[in-house]
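Colleague: my questions are about this predicted structure, shown below with the sequence.
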Amino acid sequence: MRIARWTHDGVEEEGFVDGDRVIPFAGGLDVAAVLRLGLPAVPDLWEQSRLGPATPLADVRLLAPLKPASIRDFVAFEEHVEGVSAGVEGRSHVADEWYEAPTFYFTNPHTVSGPSDVLRPPMTERLDFELEVGVVIGAVEGSDGENLDPAGAGDHIFGYTILNDWSARDLQGREMKVRLGPAKGKDFGTTLGPWIVTADELDPFLDAEGFLAIRAEVFVNGELVGHDLVSNAGWPFPEFVAYASRNSRVVPGDVLGSGTVGHGGCLAELWGRNGSLTPPPLKEGDEVRMVIEGIGELVNTVGAAVSAPPVPRARPRSRLRTRP
């Protein structure tokens, strides 16, 4: 099944996408409530909803398919790390620590946009996209989502969406020299969409080791820039969920980004490999289209950059230990 949020005639609705039409959830439920019910509840909800009022998909404006409780974004593709490190460090290198666990950072759930939305980036000279799969967490009866083992963690995967982790590489590079972040190089925008595809729909693409072998592509202004198989990640998605829950908790509505796929899944990888800003950074008016097999396509346009009030530099301090 496909699950979405949309507006029609000024009214926001949430429900199923059935072919070329959308149908609201029965009982006035929203996506957040359905994620709390869990994947096993979806077939019954569909039976309750399918005869309800339908609207042509072409007549609605799709929104981000959920309002995430949190967003953890992983860095799970070795080829991506090799390329980006070449640009940052001057040599292609993957730290030994990368292989030990599927590392992630938390990004901002309050700046999520949806399909066809216009991105309003910060003032940056190196705007980039990142082509990723978003893993959407749902409830599992009898589980609190804490300290999951990989064998059971997959049950918490409700479905998948496309995730574009927009990046201002110059801002990101500056702040990460402080050994913290990324923060302002990332937190201005994450795009999700066009809908959530329930996990069972992609089960036929799982390989013998549990990796999701679906093709991912990204186009800028109609030109193919990058493509990869999602199964090239270093870990299958249930292990992402297990690691995220280690000494912590995953809850319905959490989104786990796969990390940027390799072979041109972002411009920064190509800049590192090419030794120059080739292809050029994104600019106002550029269209970024992401297509992931079994999920759909996500299209956005870059809008005008937004300036922000300046923050002063750090002041020299005396380091006195008592007040003068």
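Modeller: Done, it's in. Treat the numbers as computed from the prediction; the structure is a model and nothing was measured.
Colleague: hey, let's count contacts and neighbours off CA atoms from now on
Modeller: Fine.
Colleague: what residue lies at the spatial centre of this protein?
Modeller: residue 163 (3.0 Å; C-alpha atoms, centre = their mean).
Colleague: you'd agree it is up against residue 194?
Modeller: No. Using C-alpha atoms under 8 Å, residue 163 makes no contact with residue 194, being 9.4 Å away.
Colleague: tell me the SS of the residue nearest to the centre of the chain?
Modeller: Three-state call for residue 163 (DSSP: H, G, I helix; E, B strand; the rest coil): strand.
Colleague: do residue 152 as well
Modeller: Following three-state DSSP, residue 152 is assigned to helix.
Colleague: thinking again about what came up before, what distance do you get for the residue nearest to the centre of the chain to residue 196?
Modeller: Going from residue 163 to residue 196 by C-alpha to C-alpha, to the nearest Å gives 11 Å.
Colleague: same check on residue 101?
Modeller: Noted for residue 101: a distance of 27 Å to residue 196, by C-alpha to C-alpha.
Colleague: next one for the comparison:
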Amino acid sequence: MRFARALVQGQEVTAAVAGEPGAEVLHALRGTTTVVDLAGAPRGAAREATDWALRSSDAVPVSSVRLLPPVTPLAVRDFVAFEEHVEGVRRSIDGEGGVVAEWYEAPAFYFTNPHGLIGAHDDVPVPPGCGALDFELEVAVVVGAPGQDVDPRHAADHVFGYTVFNDWSARDLQRREMKVNLGPAKGKDSATTLGPWIVTPDELEEFRDDDGFLALRLEASVDGERVGHDLLSNAGWTFEELIAYASRGTWVRPGDVLGSGTCGNGGCLAELWGRRGREDPPPLRPGNVVRLDVEGIGSVENRVVAGKDLAHVPVVPPARARSRQRERGGRVAS
């Protein structure tokens, strides 16, 4: 099964997706049903909702609508699960080679901005102050059943589906921020593509290898030229293991999104910059079109456009020198 969100004649619709690749159509779900509703519902609800939509709703060509992010999550975690990506990007960001020993011990992640999600074909403005915009080719899992301290052996019960994930990154902002040993922050805050739809696990089981990984082909291109390609099964952890780790000591909830992290072999420009010692290919500029293809799921394609210049956004001043006195002194408002 596949589920999408779209603007259809000005109305937001959650729909089942049918049809062959390149000729997909949407069938609206009953009433106000959302992906989060289906993700948290008992087993069989998604199939029932799909069957009702295919029987009862008119087919609307995907080519005639604007696709929205297929889910509106409360939380988005992005992992860094590919060793090859870490090798290249570490050299690009901080000039160091290799992979730190801590990476192998447990899957690391950061929380990114759920308000920054964009659709499969939306434009991507360059963030204010960014001179080194990058894409990141990832796959995300959408959580189904809620869970806390989930056992990896049973984490498949908490998977609702999978979607393509592009973690747009302002690399120059990221380099500065991470010198503070906190972040990333504005380096990752502006946009994340999610789409084109969510594919349920049953459609991807044929790609699962003997170690439990999904061996999906991944490909990234800029302006029609392939930049990188990899297999999703080159990740260091399965999605079930990522869900288990995310739930340690806390909860994962229906609709939560967990990104795999960027694949290797050119899954982003920064990895190539680190390996080559120069910005080759160059950072993304307005007019560039980035396309990500994931076998069994689909494609997203976004055009980079000019964003707001720093001169046209409110300015936060640098930190001002302060004393370290422990008692109040001087003028204090009454």
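Modeller: Alright, I've got the coordinates. What you see is a predicted model; the values in this text were computed from it and never measured.
Colleague: between residue 101 and residue 196 of the first structure, tell me which one has more neighbours.
Modeller: residue 196 (28 against 14; other C-alpha atoms under 10 Å).
Colleague: now for the more buried one: which residues touch it?
Modeller: The contact partners of residue 196 of the first structure, by C-alpha atoms under 8 Å, 6 or more residues apart in numbering, come to 2, 3, 4, 65, 136, 159, 160, 161, 295.
Colleague: so what's the fifth one up against?
Modeller: Taking C-alpha under 8 Å, 6+ apart as the criterion, residue 136 of the first structure is in contact with 157, 158, 159, 160, 161, 196, 252, 253, 254, 255, 256.
Colleague: matching residues in the second structure for the helix or strand harbouring it?
Modeller: Following DSSP states H and E, one finds residue 136 of the first structure within strand 131-137. Mapping strand 131-137 of the first structure onto the second structure (TM-score structural alignment) gives residues 137-143.
Colleague: how close does the matching stretch sit to the first structure?
Modeller: On superposition with the first structure, the mean distance recorded for stretch 137-143 of the second structure (mean C-alpha distance after the TM-score superposition for the first structure) is 0.5 Å.
Colleague: can you give the distance from that stretch to the centre of its chain?
Modeller: Computed by C-alpha atoms, centre = their mean, to the nearest Å, the chain-centroid distance of stretch 137-143 of the second structure equals 6 Å.
Colleague: same question, stretch 312-324 of the first structure
Modeller: Relative to its chain's centre, stretch 312-324 of the first structure lies at 41 Å (C-alpha atoms, centre = their mean).
Colleague: just to revisit the earlier point, looking at the contacts of residue 136 of the first structure, which are in strands?
Modeller: Judged by DSSP state E, those include 157, 158, 159, 160, 161, 196, 254, 255, 256 as members of strands.
Colleague: list the contacts of the residue nearest to residue 135 of the second structure when sequence neighbours are not counted.
Modeller: Once flanking residues are discounted, residue 135 of the second structure sits nearest to residue 168: 4.6 Å by C-alpha to C-alpha, 6 or more residues apart in numbering. Residues in contact with residue 168 of the second structure (C-alpha under 8 Å, 6+ apart) are 133, 134, 135, 136, 188, 190, 191, 192, 193.
Colleague: once you drop chain neighbours, what's closest to the residue mapped onto residue 281 of the first structure from the second structure?
Modeller: Matched to the second structure by TM-score structural alignment, residue 281 of the first structure sits across from residue 283. Distance criterion C-alpha to C-alpha, 6+ apart; nearest residue to residue 283 of the second structure, sequence neighbours excluded, is residue 132 at 4.9 Å.
Colleague: for that neighbour, give its distance to residue 17 of the second structure.
Modeller: Distance from residue 132 of the second structure to residue 17 of the second structure, by C-alpha to C-alpha: 36 Å.
Colleague: which of these two has more residues huddled nearby?
Modeller: More neighbours surround residue 17 than the other of residue 132 of the second structure and residue 17, with 26 against 21 (other C-alpha under 10 Å).
Colleague: compute the number of surrounding residues for whichever residue in the first structure pairs up with residue 318 of the second structure.
Modeller: Residue pairing (TM-score structural alignment): residue 318 of the second structure is matched to residue 313 of the first structure. By the criterion of other C-alpha under 10 Å, residue 313 of the first structure has 6 neighbours.
Colleague: where in the first structure does stretch 229-246 of the second structure fall?
Modeller: Aligned using TM-score structural alignment, stretch 229-246 of the second structure spans residues 227-244 in the first structure.
Colleague: buried set for that stretch?
Modeller: For stretch 227-244 of the first structure, a neighbour-count test (16 or more other C-alpha atoms under 10 Å) marks 227-244 as buried.
Colleague: contact partners of that stretch?
Modeller: Residues contacting stretch 227-244 of the first structure (C-alpha under 8 Å, 6+ apart): 76-78, 99, 101-102, 133, 135, 147-154, 156-157, 209-218, 250, 256, 258, 261-265.
Colleague: closest to residue 72 of the first structure among the ones in strands among the contacts of residue 136 of the first structure?
Modeller: Of all these, residue 72 of the first structure sits closest to residue 256, with 4.9 Å by C-alpha to C-alpha.
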